[in-house]
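Participant: below: sequence and its predicted model.
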Amino acid sequence: MEQQEQQELTREQRLEIEDKAIQALLSMGAKFTVPLKINPVKPSKWFNLKKRLFPKRNVVWRDKQIPKDWDVTLTDIPDVETGTMKEVYMRNFHIKPLYLGTIDRLRQLYMLMEYNEDVVQAQPIQESKRLFKYIPQMAEIAAVAVINDPIVADLKNKSVRDLKQFFMEHLTVARLQKLAEVINQMMNPAGFTSSIRLIREMGTTRPKTENDRIE
């Protein structure tokens, strides 16, 4: 049988698929992982013995190096130096749809950063190096978006401070870029603009008089 050639998607179909993906992101959020700088530890002999002696008990091994409130999994990744696979701890995060209070806090952090696209285009290397001074702000933006709770409005909140420090120590520029793209989508600026437009239309619409109303 002759294989039918797959037709390329039209521009409208591609836009529809992209729109569905964005809507799914806005409704369900996005997950991402960050590798930890901790060497995995195998379960102790005593732990393995207890599992054999009490097979019906639901006992889970947890490395004491990892805080109890962290969501961590063990994953195999390629080791560039040895060319083999190695086990690493990955800390899992879930960015959920952002609340208005979180978006407002992100806006405040954005305002602290001076950015000029014309200067970046004219002097890309020099300006990019200058922008590195905003590493702490970018780490805090990531922390605020992940926490996504009213506590982010507290400038001295320990949870934000601790997660900010974690991101500064573990995030690479490549991961930060992907995370920034997700945060930008989760802020849904188009939806917020549409909300303002609808409210303005309500304010400019002439209310119906008693004679105009249908009984």
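Facilitator: That came in fine, so what should we check first?
Participant: every contact and neighbour count from this point should use C-alpha atoms.
Facilitator: Will do.
Participant: ok, longest helix in this protein?
Facilitator: helix 11-28 (DSSP state H).
Participant: what packs against that one?
Facilitator: Helices and strands touching helix 11-28, by 3 or more Cα pairs under 8 Å, 6 or more residues apart in numbering; DSSP states H and E, are helix 173-187.
Participant: one more time with 10 Å, if that's ok
Facilitator: strand 85-95, helix 173-187 (3 or more Cα pairs under 10 Å, 6 or more residues apart in numbering; DSSP states H and E).
Participant: next structured bit after it?
Facilitator: strand 30-35 (DSSP states H and E).
Participant: any buried residues in the helix or strand V160 falls within, and which?
Facilitator: Using DSSP H and E, V160 sits in helix 158-170. If you call a residue buried by 16 or more other Cα atoms under 10 Å, then helix 158-170 has these buried ones: V160, R161, L163, K164, F166, F167, M168.
Participant: and the comparison structure, right after this:
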Amino acid sequence: MNDLNIWQQLIEQSQLRWREVLEATSIHIQLVFFSMIIATILAVALGILVTRVPALKTVVLGGTGVLQTIPSLALLGFMIPIFGIGVKTAIAALFLYSLLPILRNTYTGIKDVDAATIEAARGMGMTSMQILFKVELPLAIPIIMAGIRTAAVINVGNATLAAFIGAGGLGDFIFLGITRGIDGLILLGAIPATILAIGLETFFSGVERWTTPKGLR
């Protein structure tokens, strides 16, 4: 099929299904949003814990690293007996895939804070909690945001697989197009997903620059 016919199909499918595309995009965003919120809270907490208890580093980072090696569809399969078919399973799987980039960057960001800066804070009478929240985390935020950006962009792609378990999202159009052999229908799901990924990349890159101290930009 030539390129012209593909784009004609895309236009036709867009005219027929634009409401469905908006609904699927909304579901896609929700899957990514809720999984990222949960992952960010837990991963940042674990990252802080690991910097305080170094003995946990191998177990925590190693464990989350193993999760990244599990194929997406296999992970969805593991989640189905626990959460069943649908949105809960998709969010659980996306949450697990989000952990490593955020956790690793949180740990790295805090550990990379200059020791002299921390000693100066202690010399000023700051407690460990004050040093964490007023010195270490503010300096580590740009690196943490980079991890969140990576996880969010990856999750936009992984969320298309939610269609396999009836969770909806833009993957519905991609797999329906593959099943029916309609390239325009595949693009109807792939193009919004790509735009969403680029949008998140741009947004988080801006936040990362904004949170980076001027002298380090």
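Facilitator: Structure received. Just so it is clear, the model here is predicted, and its values are computed rather than measured.
Participant: fetch the TM-score of the aligned pair.
Facilitator: TM-score for the superposed chains, counting by TM-score structural alignment, normalised by the length of the first structure: 0.25, backed by 96 aligned residues with a Cα RMSD of 5.8 Å.
Participant: picking that back up, quick check, nearest of the buried residues of helix 158-170 of the first structure to Q177 of the first structure?
Facilitator: Comparing these against Q177 of the first structure with Cα to Cα places F167 closest, at 12.8 Å.
Participant: correct me, but the closest one touches F93?
Facilitator: No: with contacts counted by Cα atoms under 10 Å, F167 of the first structure stays clear of F93, the gap being 11.6 Å.
Participant: overlap in contacts of the two?
Facilitator: V34 (Cα atoms under 10 Å, 6 or more residues apart in numbering).
Participant: looking at the buried residues of helix 158-170 of the first structure, which one is closest to I77 of the first structure?
Facilitator: Nearest member of the buried residues of helix 158-170 of the first structure to I77 of the first structure, counting by Cα to Cα, is F167, at 20.2 Å.
Participant: how close does that closest one get to R161 of the first structure?
Facilitator: Distance from F167 of the first structure to R161 of the first structure, counting by Cα to Cα, to the nearest Å: 10 Å.
Participant: residues shared between the contacts of those two?
Facilitator: Taking Cα under 10 Å, 6+ apart as the contact criterion, the common neighbours of F167 of the first structure and R161 are A139, E140, A143.
Participant: which of those sits closest to G101 of the first structure?
Facilitator: Closest approach between those and G101 of the first structure, by Cα to Cα: A143, at 14.2 Å.
Participant: other SSEs contacting the helix or strand containing the closest one?
Facilitator: Assigning secondary structure by DSSP H and E places A143 of the first structure in helix 135-147. On a contact count with 3+ Cα pairs under 10 Å, 6+ apart, helix 135-147 of the first structure meets strand 85-95, helix 100-111, helix 158-170, helix 173-187.
Participant: between it and helix 100-111, how many degrees?
Facilitator: Going by axes from the mean of the first three to the mean of the last three Cα atoms, to 10 degrees, helix 135-147 of the first structure is angled at 170 degrees with respect to helix 100-111.
Participant: check contacts around the closest residue to A30 of the first structure other than its chain neighbours.
Facilitator: Nearest non-adjacent residue to A30 of the first structure, counting by Cα to Cα, 6 or more residues apart in numbering: I95, 5.2 Å away. Residues near I95 of the first structure by Cα under 10 Å, 6+ apart: 25-26, 28-32, 142-148, 179, 182-183, 186.
Participant: out of those, which end up buried?
Facilitator: For the contacts of I95 of the first structure, buried by 16+ other Cα under 10 Å: 25-26, 29-30, 142-148, 179, 182-183, 186.
Participant: how far away is L185 of the second structure from W7 of the second structure?
Facilitator: For L185 of the second structure, the distance to W7 of the second structure - Cα to Cα - is 10 Å.
Participant: okay, and the common contacts of these two?
Facilitator: Q13.
Participant: rewinding a little: D76 of the first structure is nearest to which of the helices and strands packed on helix 135-147 of the first structure?
Facilitator: Within these, the stretch nearest D76 of the first structure is strand 85-95; the backing value is 4.5 Å (Cα to Cα).
Participant: mind checking the SS state of I77 of the first structure?
Facilitator: Classification of I77 of the first structure by DSSP: H, G, I helix; E, B strand; the rest coil places it in strand.
Participant: which ones are touching the residue of the second structure positioned farthest from its centre?
Facilitator: Largest separation from the mean C-alpha position in the second structure: G123, at 38.4 Å (Cα atoms, centre = their mean). Contact partners of G123 of the second structure, counting by Cα under 10 Å, 6+ apart, are T117.
Participant: from I131 of the second structure, how far out is it?
Facilitator: Taken as Cα to Cα, the span from G123 of the second structure to I131 of the second structure is 11 Å.
Participant: for the lengthiest helix in the second structure, which helices and strands make contact with it?
Facilitator: With DSSP H setting the assignment, residue counts place helix 3-52 as the longest helix in the second structure. With contacts taken as 3+ Cα pairs under 10 Å, 6+ apart, helix 3-52 of the second structure sits against helix 57-69, helix 87-111, helix 137-158, helix 171-180, helix 183-211.
Participant: and these as a markdown table, adding distance to Q30 of the second structure and mean neighbour count?
Facilitator: Formatted as a markdown table, those follow (distance: least, Cα to Cα, whole Å; neighbours: other Cα atoms under 10 Å):
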| stretch | distance to Q30 of the second structure | mean neighbour count |
| --- | --- | --- |
| helix 57-69 | 22 | 15 |
| helix 87-111 | 9 | 24 |
| helix 137-158 | 10 | 22 |
| helix 171-180 | 14 | 18 |
| helix 183-211 | 12 | 18 |
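Participant: understood, closing this out.
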